[in-house]
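Visitor: The sequence isn't on hand, but the structure is:
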């Protein structure tokens, strides 16, 4: 089976405008959740969110930005960082054959700002005030398509939409494209930008969001008895994936390997996870089988861990089911305790974070875990970063679960890693 390796990574998140600052914030246990002080937020029951640490306007030309929804803006920022991190140039300096280059970049909701802002223009000022760029801004594949234009991808452009599992599904699809011989290089990941009154009100009406308006940094608290919902966040994370043969041929530095992925569906409810955890554990077991890994190889799980009452307990059950007795030697964390929930971009950010955890042999903490649920049966890196074993190859799983019952687990290892 073709080895698929990671040669570049990039991100823009509530913790930092690039991957380095995001990682530093995660290891330090810093929250990126803030109070929303905009006038539009005042009537809302939920007035906190994980807003970007650095505005896209600081990196994207104003004229260009006007033709892009915020979701595409963040995708371009993360993709360009990942591309350069992989040692690749753009335009005439791009050495990759366009017909062997693809993009797989998911979004759970897509161009929400473009849609709602232009509806406001139509309602308040008439049809002639609707931007002619509305459709190419709001379409769900806009982030993927704009990244493809950036890097010159001609092999294929895919935009999986499976709610909060979208970007891990994009990574899974990217691995398939390389193993099937359809591409040598795939830019994979996700982007989301939905911090707006409507989704905050809608998720709030579902009782899905934390209402800790008076204490934003403590609002996301996976597995804590005091958790009351997730925190809506925005951002993007992108990986450059290559066949090992291609990466070696161009002398690329390698972080590690995407060893495989597992995909399943709960077939239980449109929003609630199956409380048995069987769909989730199925995805993890499939990832292990595809990767040729055993449960005892897994030393770390970056959990979906959204800080919802039912979801966190179900995931603890599913991790135990998948790993069995080996769960005792595995460190689990939820970085959503610091970043909040990036919806369709969450999986990509957490796959990047998982790869960095293996690379640096340190697991970022789950912060705000003051009063853990009883009998979880998993070893959580509570409130402080945890070191991983100091020698030998390491492997980990990253879980993403989405509305509709979508489950994706990605298996990552330090196999094939070179110095960085």
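Guide: It's in. None of these values were measured; they are calculated from a predicted model.

Visitor: Please count neighbours and contacts with C-alpha atoms only from this point.
Guide: Fine.

Visitor: can you give me the helices in this protein?
Guide: If DSSP state H is used as the criterion, the helices of the chain fall at 19-28, 62-65, 70-85, 112-125, 134-138, 142-151, 166-179, 197-205, 244-249, 278-291, 309-323, 336-339, 346-360.

Visitor: take the one below as the second:
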């Protein structure tokens, strides 16, 4: 039976909560707003669809009131609609091997270093999770490799490695109905190098000097398109771009394609390569990045009092999601099960999260409902946890709203070691979540030296912990107020 925690946002009635009840400071964008006045509240639609009469649309804070009755959660049993993970592939700051990636995380090793891809000496931020020594050998032919933006190179390698991991190599795919296999790999920024080079050519040399690859290699759907062209996959194919929530949105959408019977298999995840002058400069302008240039490996510090912004990362994380029925028919090895997910919007601010966490808490509740899981079953959260001043506490506040008893829960931040990989973040963190499920070990959140007092959940500080995961959620949130939560668990036949 779901507790009152599971009913917090599931209820249909909405009421007003005072500012005094929120433990969070107020923030202007991603920086603290000192001496600010109490936030006013916003109008909420009544159950009958009308709006209450209020002085201002921004004069009320809201919370959801418990519903009087909540049905016990029911997990999906139809093998056509149950979705399992049968392959994983990645490109990361720790390389492209899954076990190496997770072992580095378990060791608490930071992948953050000074940027040397371009001259960043004049930038106020000069470090990030830059990928070095990347090789696409065996996955992309030389001619295409030279033309492609890194964003798409990472996507192709991660996607093909995931297919290989699922025993869906070229020879196997040739014998399958590839119209039933789709690709959905999103990106928050797209081919930023291709875009920047095209604009530079236009300004310096004129439009006649723009490469014909400028548009095709800039747009965000290119990763999915190229992966399909390379493998002959003819099922649903597109991209989603919801900033740093992108990969989780893709998992959610891909699962729905399978559940609706539109595909048997989806190749799905996120990819990003934005550590270049345009990307770094743009996020500096947003005042979103840590400026700890003297200690780059200590810069990403989720929930720590001394955090000062996130650290940029890059890479790609891809899962092979498949209906249980189809996986069984082809004798696939099943790694874990995707139980469900949800997406919501804060409808609040372009970069600043709601301090009361309502958009996030409602997303968590909806994800559990979709998964057929009660809050008591969840004992691990792979948190979004970017190291921004407002975001970290808003997320914790939301988690506490849904999970009243967090004494047995563990929560960690993968970004503390690999940085914030933007549109690829959810993909890489889903892989970390799945590896936690399959290994029974949680990687630490490093740089936990001075924890915020409001963070009362075990963040696995600095040293890995043994933990048998029952049900896990992985959170991803993006600029624009995009919230996404996906739910994974060990596969139980």
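Guide: Noted; the coordinates are in hand. Quick caveat, the model's predicted, so the values are computed rather than measured.

Visitor: so what number do they get for TM-score?
Guide: After superposition, the two chains reach a TM-score (TM-score structural alignment, normalised by the length of the first structure) of 0.95; 413 aligned residues with a CA RMSD of 1.5 Å.

Visitor: which one of the helices of the first structure is the most hemmed in?
Guide: Among these, helix 336-339 has the highest mean neighbour count (mean count of other CA atoms under 10 Å), at a mean of 32.

Visitor: so where is that helix in the second structure?
Guide: Mapping helix 336-339 of the first structure onto the second structure (TM-score structural alignment) gives residues 415-418.

Visitor: picking that back up, want to try a markdown table for the helices of the first structure, with distance to residue 407 of the first structure as columns?
Guide: What follows is the helices of the first structure, written out as a markdown table (distance: least, CA to CA, whole Å):
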| stretch | distance to residue 407 of the first structure |
| --- | --- |
| helix 19-28 | 24 |
| helix 62-65 | 33 |
| helix 70-85 | 23 |
| helix 112-125 | 24 |
| helix 134-138 | 26 |
| helix 142-151 | 21 |
| helix 166-179 | 9 |
| helix 197-205 | 20 |
| helix 244-249 | 27 |
| helix 278-291 | 6 |
| helix 309-323 | 11 |
| helix 336-339 | 17 |
| helix 346-360 | 11 |
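
Visitor: that older thread, the match of helix 336-339 of the first structure: how far from the chain's middle?
Guide: Offset of stretch 415-418 of the second structure from its chain centre (CA atoms, centre = their mean, to the nearest Å): 13 Å.

Visitor: with the first structure superposed, average distance for it?
Guide: If you overlay the two and look at stretch 415-418 of the second structure, the average distance to its match in the first structure is 0.3 Å (mean CA distance after the TM-score superposition for the first structure).

Visitor: Give me the aligned partner of residue 213 of the second structure over in the first structure.
Guide: Here residue 213 of the second structure is matched to residue 133 in the first structure, going by TM-score structural alignment.

Visitor: Please identify which of the helices of the first structure is closest to residue 380 of the first structure.
Guide: Within the helices of the first structure, the stretch nearest residue 380 of the first structure is helix 309-323; the backing value is 10.1 Å (CA to CA).

Visitor: compared with the second structure, how much does the closest one deviate?
Guide: Following the fit onto the second structure, the mean deviation recorded for helix 309-323 of the first structure is 0.8 Å by mean CA distance after the TM-score superposition for the first structure.

Visitor: and that helix, what does it pack onto?
Guide: Helix 309-323 of the first structure sits against helix 278-291, with contacts defined as 3 or more CA pairs under 8 Å, 6 or more residues apart in numbering; DSSP states H and E.

Visitor: got the contact list for the helix it packs on?
Guide: Applying CA atoms under 8 Å, 6 or more residues apart in numbering, the set of residues contacting helix 278-291 of the first structure from outside is 259-266, 294-295, 315, 318-319, 321-322, 397, 399, 401, 407-411.

Visitor: contacting residues for residue 381 of the second structure?
Guide: Applying CA under 8 Å, 6+ apart to residue 381 of the second structure gives the contacts 409-412, 472-475.

Visitor: Now it: closest residue in space, sequence neighbours ignored.
Guide: Spatial nearest neighbour of residue 381 of the second structure, chain neighbours left out: residue 411 (4.6 Å); criterion: CA to CA, 6 or more residues apart in numbering.

Visitor: ok, now how distant is the one you found from residue 463 of the second structure?
Guide: When distances are taken as CA to CA, to the nearest Å, residue 411 of the second structure and residue 463 of the second structure turn out to be 13 Å apart.

Visitor: Comparing these two, which shows the higher neighbour count?
Guide: residue 411 (24 against 14; other CA atoms under 10 Å).

Visitor: where's the more buried one relative to residue 252 of the second structure, distance?
Guide: From residue 411 of the second structure over to residue 252 of the second structure the distance is 22 Å, taken as CA to CA.

Visitor: Then residue 383 of the second structure?
Guide: If you go by CA to CA, the gap between residue 383 of the second structure and residue 252 of the second structure works out to 17 Å.

Visitor: Ok, residue 388 of the second structure next?
Guide: Here residue 388 of the second structure is placed at a distance of 26 Å from residue 252 of the second structure (CA to CA).

Visitor: Could you tell me where stretch 84-96 of the second structure falls in the first structure?
Guide: When stretch 84-96 of the second structure is aligned against the first structure using TM-score structural alignment, it corresponds to residues 5-17.

Visitor: Determine how far that stretch lies from the middle of the whole chain.
Guide: Chain-centre distance of stretch 5-17 of the first structure: 10 Å, with CA atoms, centre = their mean.

Visitor: So what would you say the end-to-end distance of stretch 372-379 of the second structure is?
Guide: Terminal residues of stretch 372-379 of the second structure are spaced 15 Å apart (CA to CA).

Visitor: Would you mind giving the residues in the first structure matched to that stretch?
Guide: Counting by TM-score structural alignment, stretch 372-379 of the second structure corresponds to residues 292-299.

Visitor: Just the residues contacting that stretch, thanks.
Guide: Contact with stretch 292-299 of the first structure is made by 288, 322-324, 326-327, 329-331, 388, 394-397, as judged by CA under 8 Å, 6+ apart.
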